[in-house]
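Chemist: For reference, the sequence and a predicted model appear below.
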Amino acid sequence: MQFVFEDYVLDQQRRELTQRGQVVAIGPQVFDLLLLLVSNHERVVSKDDLLQAVWSGRIVSESTITSHINAVRKAIGDTGEQQRLVRTVPRKGYRFTGVISRCEGLADEPALSAEPLPAPAAILNLPDKPSITVLPFHNLSGDPEQDYFADGMVEDIIAALSRLRWLFVIARNTSFTYKGRVVDVQGIGQELGVRYVLEGSVRKAGNKVRITGQLIDASSGTHLWAERFEGLLDDIFDLQDRIAESVVGAIAPQLERAEIERAKRKPTDSLDAYDYYLRGTAKLHNGTREAIEQALALFYRAIELDPEFASAYGMAAWCHFWRKINGWMSDRPREIAEGTRLARLAVVLGRDDAVALTRGGHALAHLAGDVDSGIALLDRARLLNPNLAPAWYLGGILRALRGETEAAIDNLNHVVRLSPLDPEMFRMQVGMALAHFFAGRFDIAASWAEKALGNLPSLLPAAALLAASYAHAGRQDKVEQALQRLRAMDPTLRVSRLKEWLPIQQGEDFERFAQGLRLAGLPE
């Protein structure tokens, strides 16, 4: 059955809302709520009716119902003030007031059932790390033969998510027990003991396929992310792999951000190792001297609680690297030795942990001067998790230091596409400045260095690159100001210390940087 109102079509069989032929992304409970209101538009739908039909009889808060009604209104261009289509009837419920016409779909479905699903025997406790289940995607193609494509997509996503060691993923066989069922996301969260649920749909038309996905916090019913992916079926399995990679690449940062916000809200006396790690990660993203000091203490606390927490070792080592490169170390030999120790533990304990290999490997390259080994470790991290943004931009920076400027730029361009809103964007920007500087493109290098400093004014490498780039480009009007900025950040910086500051591998690259700093007026 299809319900047509204004320029919208609500397709019950396809479980899809479209506006002038374009799919409107809404969650499953929001869809169920809209369907209930539309199919009962001649009467007021009480809150008891809503609870029974949409939440399978479970009691939910008033705010949950209100937020879902607001989501329905937003999906169909209505508001709580206008109430053009969905009207609140005080103390009674809600009524759909739009003019509706009905037409038959490919096969009529029964009306939305209010019969609740069987209640779980017990509510499982959440694991001590982020947890997710990926539900079978709905096949909206109208062709049951296409089920294999939708199922294969979900299996690929589950496999990719399972490679993230910080994430607890429900196994494929359990996820697929929900295939073909009308489900309550919050109920599934309790039944499986997971915080997050990923669901979606697949539609195939001719040689085109469209996949939609949405990530939901099952504990609150909040929608965290929704996206649509499209492609051609010329190579169906390649498309399947690419879309699975895109979905995982999109939701992994969302999961991390959601977990960081959750950790911030927890009382400090109830934190475990992972929550200390999350809080440290949030500080590390900030990049300032004070934030890095706080992050380092938090990572040490995580290690104290879990002595085999490889990622925490990697992040702690990386904090020591960041202190070194920004001139913040008070006891350089001791701190470099400690950072190196932590980095080696990270890559030994985390042989299959992409985060540990990325941060530990990059720290080793800078603290121990072993750029080749650092690149090898980051390449392994990419194999383990092709969607980990730091593995790409830190790998790009190491490749620039090894003289592979074009490969570095390719890596950095890829990560900007992979994570366009990354909280550590300044690292990608300073990497681009470094690569273009070694390639002799000084004006472009200066532009990237300015962008990096705009995002993090205390970034010493960006300030040094800016001064050297302006000097090589003959921009005397800019050189003095850039040098003053550099000297203010680190009055002890000298050209003669460049070799111990950055592990530049090619002699001509080193000399180009040293000469740029000399031309800018930095003392020898």
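Modeler: Nice, I can see it.
Chemist: can we go C-alpha only for contacts and neighbour counts from here?
Modeler: Noted.
Chemist: mind listing the strands in the stretch 201-350 of the chain by residue range?
Modeler: Applying DSSP state E, counting those that start in this stretch to the stretch 201-350 of the chain gives strands spanning 208-217, 222-232.
Chemist: another one to put next to it:
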Amino acid sequence: MIYKFNNFELDTDNYRLLTNGEEISVEPQVFNLIVFLVQNKDKTVTRDEILDTLWKGKVVSDTSINNHIKSARKVLADDGVKQQVIKTIHSRGYQFIAETQEPSLNSTRRFSVPYKKILALFMVVFLVGISIHFLRKPDAEQSLPALHRIAVLPFVNIKPNTKTDYFGFALANQIIGELVYLKKLAVKPASSIRKYSAEIYDPIIVGKELNVDYILTGNYLNLDNNIRMNIELVKVSNNKLIWRDEQIKVTYQNAFELQDIVAQRVIDGLKIEFTTSELNRIKKDISTNPLAYEYYLRSTAYPLTTDGRKLAIEMIKKSIALDGNYAPAYAQLGNRSRRLEQFGLVDAGELSSSEQYYLKALSINPDLMSALAYLSMYYTETNKIEQALKLARKMSVINPNDANTHFTLGYIYRYAGMIDLARQKMEIAVAIDPSNPKFRSLIAIYANTGKYHKALKMTDLYKQGPFTLGWKGLLYRRLGEDEKALGYFNQVLELDKDGLWANVATFFKAYIQNDYKQGLQALQNLATFAHTDGETLYYLSSYYALLNDKNNSLTNLEKAINAGYFNYQFMASNSYFDSIKNDPEFKKLLKLAKAKHLDFKEKYF
């Protein structure tokens, strides 16, 4: 239904709020609150009714409800003083008071009494089934609109050779980049499908592994300066062929046309309506130089290792030299450079700052989702959190259903100490795309809020490597099961000899075994990974506190806060700081973090 009031349209079927015809971004739970108030506009709704309807009996603070009311008013151009849309009925609750144009009766089918009873009975059974279903999924998924989940798998080279093998993954990556603008699709990111580049795979098995509704797959042949492709879209649940397109053919010089051709075939095949603005965004990122496009595609296929990043950077530089107006090339250059910057793996002056590459990409295409996401994360980690939030909220306007948009917002909120919002946003990201390894970062929120078993359960969703094994060790250490923790730390060290998680594992092994010297050395090594990132500095600070090294703990905690990490609730509740919690300097730093958190909260919520 569509409710109209003032200059707003509230579309409850498509989860949209528009003002003067333009869609605006709304937090999912704030949207749900507005809908609830509008649908009950003839009465005062109590705080308990809001709590029961929106949070389903969960424990939520009064402050959280107040913040959601404040956010709803802000979205609707109202505030607590004017109260022209949402009125506070003191000691009772709230009422929606704006004059509302009711949905037309013609838009709602009318049933006779017997049919109503049958419908009511059906709805009871349906809702019970849905409730059971959602018990098995993250809480946040209940507020998600219906999305078509799709994975674009790397295309198979019919005649494999080292010169053209790159094309299969690279083209899939480009198609993913185009489909991400479409609000009714949830598209698996390139990171989720990269591993299938060197495999012979069964598309249906892969589709089930990735938890998607549709698989786009196919093959290609590069012959006589032409590229021929066969592609098909398959529904995973019943192995039904939605469509097959045989012998798409373009010249090698016009390979860039393929991403648009295939993306359009997907749109047509799914028979989903998309807005003109969504489709227009797809057409922005086309290189004008065939060789520049080839260099760019080759860069995307290099692995995410130090050597792979350096090779990719060289290839992107060649691409940009031929076409300096292709936005994705600058976004890719920034992303590949960022990791090298973080760990001091590039000589000073060898590259411009990754920030400059992201900004260049956005100057060419202000809506480029990859550049918005990369720059937002960069700003979060470099003490520019307000700029990060501005970019992430723009992503939410472009595609409010994009999993990476929700994750990016959650990441920002975690740094700012908005724990409930951070958890909610990351849970939504995981609900949309459960297999995306980037989203395993939600484990940190569960771990830091005492939900150790929930965090452990989440580590099993992902491939077992240093990250997941390291977290298992940390979580069992928190649960007091040191022997289990040692087992996982040993597994980390078998896989990672000198990386970040190797040093974390070495430290906790030394701590458990009372080897102070070895533990201190591990922390000194860990400091090389933490010199720019506030969250890593925070963890480093807490580990020094475990060793009763007050000076190093306070020094690194101050660095963390000054680097833009001010999650004071994590700091205040972390038992690793017990040895210094009564120290005046620690209290001073905690007060500083809290002040930054409250300032952020006041400005944006």
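Modeler: Perfect, thanks for sending it. These numbers come from a predicted model, not from an experiment.
Chemist: Need the TM-score between these chains.
Modeler: Superposed pair, TM-score by TM-score structural alignment, normalised by the length of structure 1: 0.43. Supporting alignment: 308 aligned residues with a C-alpha RMSD of 5.8 Å.
Chemist: follow-up on the earlier one: to S162 of structure 1, which of the strands of the stretch 201-350 of structure 1 lies closest?
Modeler: strand 208-217 (16.3 Å; C-alpha to C-alpha).
Chemist: what angle separates the closest one from strand 222-232?
Modeler: 170 degrees (axes from the mean of the first three to the mean of the last three C-alpha atoms, to 10 degrees).
Chemist: Who are the packing partners of strand 208-217 of structure 1?
Modeler: strand 196-205, strand 222-232 (3 or more C-alpha pairs under 8 Å, 6 or more residues apart in numbering; DSSP states H and E).
Chemist: Contacts only, for the spatially closest residue to A445 of structure 1 that is not a sequence neighbour.
Modeler: Using C-alpha to C-alpha, 6 or more residues apart in numbering and skipping the chain neighbours, the partner closest in space to A445 of structure 1 is A433 (4.1 Å). Taking C-alpha atoms under 8 Å, 6 or more residues apart in numbering, we find A433 of structure 1 in contact with I444, A445, A446, S447, W448, A449, A462, L465.
Chemist: Return the closest of the residues you listed with respect to R334 of structure 1.
Modeler: Checking those one by one against R334 of structure 1 (C-alpha to C-alpha), the nearest turns out to be A462, at 25.6 Å.
Chemist: Could you tell me how many residues sit around that closest one?
Modeler: As a burial measure, A462 of structure 1 scores 29 neighbours (other C-alpha atoms under 10 Å).
Chemist: Surely it and G454 touch.
Modeler: No: taking contacts as C-alpha atoms under 8 Å, A462 of structure 1 lies outside contact range of G454: 10.0 Å.
Chemist: doesn't the residue nearest to A445 of structure 1 fall inside a helix?
Modeler: Yes: the assignment for A433 of structure 1 (DSSP: H, G, I helix; E, B strand; the rest coil) places it in a helix.
Chemist: I'd like the distance from it to P390 of structure 1, if you could.
Modeler: 17 Å (C-alpha to C-alpha, to the nearest Å).
Chemist: Ok, L33 of structure 1 next?
Modeler: From L33 of structure 1 to P390 of structure 1 the distance is 41 Å (C-alpha to C-alpha).
Chemist: Now do the same for S192 of structure 2: helix, strand or coil?
Modeler: Under three-state DSSP, S192 of structure 2 comes out as helix.
Chemist: What helices and strands are in contact with the longest strand along structure 2?
Modeler: Determined from DSSP state E, the single longest strand within structure 2 is strand 240-251. Applying 3+ C-alpha pairs under 8 Å, 6+ apart, one finds that strand 240-251 of structure 2 contacts strand 226-235, helix 257-270.
Chemist: one step back: which one of the contacts of A433 of structure 1 is nearest to L284 of structure 1?
Modeler: Checking the contacts of A433 of structure 1 one by one against L284 of structure 1 (C-alpha to C-alpha), the nearest turns out to be A462, at 17.7 Å.
Chemist: now S447 of structure 1, nearest residue through space, not along the chain?
Modeler: A433 (7.5 Å).
Chemist: ditto for Q101 of structure 2
Modeler: K4 (5.1 Å).
Chemist: right, and I419 of structure 2 touches Y413 too?
Modeler: Yes: contact criterion C-alpha under 8 Å: I419 of structure 2 and Y413 qualify, at 6.7 Å.
Chemist: Between these two, which is the more surrounded one?
Modeler: More crowded of I419 of structure 2 and Y413, by other C-alpha under 10 Å: Y413, with 25 against 21.
Chemist: Run through who's touching the longest strand of structure 2.
Modeler: Residues contacting strand 240-251 of structure 2 (C-alpha under 8 Å, 6+ apart): 225-235, 257-258, 269-270.
Chemist: Likewise for stretch 300-318 of structure 2?
Modeler: So stretch 300-318 of structure 2 is contacted by 166-167, 169-170, 173, 292, 295-296, 298-299, 329-330, 332-333, 336-337, 340, 345 (C-alpha under 8 Å, 6+ apart).
Chemist: Inside helices: which ones of these?
Modeler: The helices, defined by DSSP state H, take in 166-167, 169-170, 173, 292, 295-296, 298-299, 329-330, 332-333, 336-337, 340 from those.
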